[in-house]
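**Q** Generate coordinates for the sequence data below:
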Amino acid sequence: MKYRRVGNSGIKVSEIGLGSWLTYGTASEQAAADACISTAFDCGINFFDTANAYNRGAGEEAIGAALKPYSRSSYVLSTKVFFPMGDGPNDRGLSRKHIIEQCEASLKRLGVDYIDIYFCHRYDDQSPTEETLRALHDLVTQGKILYAGVSEWSATQITEAAGISKRLNLHPIISNQPIYNMFERYIENEVLKVSGEEGLGQIVFSPLAQGILTGKYKPGVQIPKNSRAANDSVNGVINSYLQENVLNCVQNLESVAQQLGISLAQLSLAWVLRQPGVSSALIGASRPEQIEENVKAVQVELHSDVIEEIETILKQVEGFAPLR
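**A** Down below sits the predicted model:
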């Protein structure tokens, strides 16, 4: 395993991290979470990500239970706040009230004394950014979180937050958590540049496009029965990728991977990690062998000719926009 600093902070995370979206507490049992986290530790992964909104806290509970046997100092744990956790008007967003209350609830569900990185799951246009940043600053000062981050914030929103933190001498945001894969590349336009200037590292989710970039889905072939795309409770995002031009593109990318003697998943993760602004790529796994395969991506170096070939293939899906 290799490790990278998160932005300008001193904390280091494994280049491959393990996430729990659509995985633990929803589509798989606790035994699977335990087995996957055990394998992750064996492979050198030290970064584990979840969110309070993942199955209304069940994702945090599953991750917390699986991490319980391990020394707290041996791993970096992140969770998030923003999405509704109840039916009340204050049970969502980034108000001081919701942030403070949900941090306490997450600590209890996770069974830990502190959260390493606490992410604002989305931007909240109903709460003043200064209020949000002051609440995060106070949580850092209290030792309940060590660092703060954001997720899917625009370049303008990141710039605004960084400016407020500097002006008020608040603890800075150290990370942005955006979607980033071969098909969804919006962060390359402005977010990467602004984040670099403001000291934020990218911890990216869905680097394998919800499994599309593993090659399991083929054009003109029925969806595998045990795949996420066949599960009506979690397949909304995945199905947006199931377009003929996307699947044809995946076939061509798989040929590139075969020529290099690696899997398509390893090629796709190495492509994401080629970006110096990326601190870690979050994978999801329901089986330990998926982790063992994916972590090999950190040893893959993509030379310029391979990257150019990939770019040529990706022109087939130029302008692709998944349904959200």
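
**Q** can we go C-alpha only for contacts and neighbour counts from here?
**A** Fine.

**Q** can you give me the strands in this structure?
**A** For the chain, the strands defined by DSSP state E cover 3-5, 12-14, 16-19, 47-49, 76-81, 115-120, 145-150, 173-176, 201-204, 278-283.

**Q** Which residues does the third one contact?
**A** Contacts of strand 16-19 with the rest of the structure, by CA atoms under 8 Å, 6 or more residues apart in numbering, involve 37, 40, 45-50, 280-285, 295, 298.

**Q** Format the strands of the chain as a markdown table; extra columns: distance to residue 62 and mean neighbour count.
**A** Below are these laid out as a markdown table (distance: least, CA to CA, whole Å; neighbours: other CA atoms under 10 Å):
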| stretch | distance to residue 62 | mean neighbour count |
| --- | --- | --- |
| strand 3-5 | 25 | 18 |
| strand 12-14 | 21 | 22 |
| strand 16-19 | 12 | 26 |
| strand 47-49 | 12 | 25 |
| strand 76-81 | 13 | 24 |
| strand 115-120 | 15 | 25 |
| strand 145-150 | 20 | 23 |
| strand 173-176 | 24 | 28 |
| strand 201-204 | 21 | 27 |
| strand 278-283 | 16 | 26 |
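
**Q** structure for this one too, so we can compare:
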Amino acid sequence: MEYRELGRSGLKVPVLCLGTGTFGSEETTGGWGAVDVAGASRFVDVCLEHGMNFFDSANVYGGGVAEEVLGQAIKGRRDEVIISTKGTFRWTEGPDGIGSSRAAITAAVEGSLRRLGIDCIDLYQLHAFDALTPVEETLQALDDLVQAGKLRHIGCSNFSGWHLMKSLATSDRLGLARYVAHQAYYSLLGREFEWELMPLALDQGVGTVVWSPLGMGRLGGAVRRGQARPKVSRLNDERGRAYLPPAEEAFVYDVVDALDAVAAEVNKSVAQVALRWVLQRPSVASVIMGARSEQQLRDNLSVVDWSLSDAQMETLNAASSKQKTYPYWHQEFFAERNPPPV
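**A** Sure, this is the predicted structure:
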């Protein structure tokens, strides 16, 4: 297993991370999966066998059930794992059950620690930006939790460029703990991350932790031109479709066609090639993968120890390229002094 430094921190993380959105029951996960404690414990066994010790959750996954299941699965081996979780979305009723105020963050962290059954979270990320709370209050609250030994590192998720840069500048100005990670959506179906957030990550030393590298399952190999949608898929769930990253159907098929061609060249699955492409992109520290079964987990773990060639990467780049919006298309005219990330 390859390990990479997480931003400007001393924490090294494996290039693959297991997401726990499938932990719980079909009811709690909204159809994403049904991995119970026994199944989750087996997943942890398999991951550790492969040198992958990074596990990501959130307080809203299954209403806290995913954190509880993960906590049970890592019991007795806390020192072997890196635990990441998130908070900001509404998780309880009342004014402090949402957002990134001092009260909300403190309550969310305490709740996650309790459900996970641990004393300290290795990486705590804000699940979204809270525009109604001063950035200074949010970062001071997070810094206090770091100083108290309840959090080791902090990060954010789904921030825009100005959200992230304002937060980093505030941390630098006040001498507070700094975001070392940005958990962001990035896949061959959604490359907007490259336009501003990727250059920012490289410039500011923020490691990218990628969520949904398979475009919410559409690059898993089961969605193909002229074929019916698979019977078991989050695409069949109304709640799952509500969070589906946008991509036109014809564009999805074009990308899958390119993946098929490259997969045949390297003798790998479509999903493995899609994951490998993300791993070879700039700023990426780790890629979160989900799994419904042990076989699916093992298949995803097989994206290490091999690489796509420059020509294969270019084939996928060309198939997934989209017209940029302003000001990014205009900046391309000045590439001599404003080069793209490499």
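
**Q** hang on, the earlier thing: can I get the strands of structure 1 in CSV with distance to residue 317 of structure 1?
**A** Shown next, in CSV, are these (distance: least, CA to CA, whole Å):
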stretch, distance to residue 317 of structure 1
strand 3-5, 31
strand 12-14, 30
strand 16-19, 26
strand 47-49, 30
strand 76-81, 32
strand 115-120, 31
strand 145-150, 28
strand 173-176, 26
strand 201-204, 21
strand 278-283, 22
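
**Q** And residue 210 of structure 2, what's its match in structure 1?
**A** In structure 1, the residue matched to residue 210 of structure 2 (TM-score structural alignment) is residue 204.

**Q** Actually, residue 269 of structure 2.
**A** Structural correspondence for residue 269 of structure 2 with respect to structure 1 (TM-score structural alignment): residue 263.

**Q** With adjacent residues omitted, what lies nearest to that match?
**A** residue 257 (5.7 Å; CA to CA, 6 or more residues apart in numbering).

**Q** I'd guessed that neighbour sits against residue 270; true?
**A** No: counting by CA atoms under 8 Å, residue 257 of structure 1 sits too far from residue 270 to count as a contact (10.8 Å).

**Q** neighbour-wise, which of these two wins?
**A** residue 270 (23 against 17; other CA atoms under 10 Å).

**Q** wait, what's in contact with the nearest residue to the more buried one once chain neighbours are set aside?
**A** Leaving aside its sequence neighbours, residue 270 of structure 1 sits nearest to residue 297 (CA to CA, 6+ apart; 5.3 Å). Applying CA under 8 Å, 6+ apart, we find residue 297 of structure 1 in contact with 265-267, 269-270.

**Q** from those, which is closest to residue 181 of structure 1?
**A** Among these, residue 269 lies closest to residue 181 of structure 1 (CA to CA), at 8.3 Å.

**Q** Neighbours of that closest one, how many?
**A** Quick note: residue 269 of structure 1 (other CA under 10 Å) scores 28 neighbours.

**Q** can you check the one 3 residues further on too?
**A** Taking other CA under 10 Å as the neighbour definition, residue 272 of structure 1 ends up with a count of 22.

**Q** gap between the equivalent of it over in structure 2 and residue 142 of structure 2?
**A** Using TM-score structural alignment, the equivalent of residue 272 of structure 1 in structure 2 is residue 278. According to CA to CA, to the nearest Å, residue 278 of structure 2 and residue 142 of structure 2 sit 30 Å apart.

**Q** So residue 73 of structure 2 sits against residue 41, correct?
**A** Yes: taking CA under 8 Å as the definition, residue 73 of structure 2 is a contact partner of residue 41 at 4.3 Å.

**Q** So between the two, which is more surrounded?
**A** With neighbours defined as other CA under 10 Å, residue 73 of structure 2 and residue 41 compare such that residue 73 has more, 22 against 19.

**Q** Just to confirm, what residue in structure 1 is aligned with the more buried one?
**A** Under TM-score structural alignment, residue 73 of structure 2 pairs with residue 66 in structure 1.

**Q** do residue 48 of structure 2 as well
**A** Using TM-score structural alignment, residue 48 of structure 2 sits opposite residue 41 in structure 1.

**Q** For structure 2, just list every one of the helices.
**A** Taking DSSP state H as the criterion, structure 2 carries its helices at 26-29, 37-49, 65-73, 102-116, 135-147, 161-174, 197-204, 238-242, 249-266, 270-279, 294-301, 310-320, 328-331.

**Q** Distance-wise, check the aligned partner of residue 251 of structure 1 in structure 2 relative to residue 319 of structure 2.
**A** Under the alignment (TM-score structural alignment), residue 251 of structure 1 pairs with residue 257 of structure 2. To residue 319 of structure 2, residue 257 of structure 2 is 9 Å away according to CA to CA.
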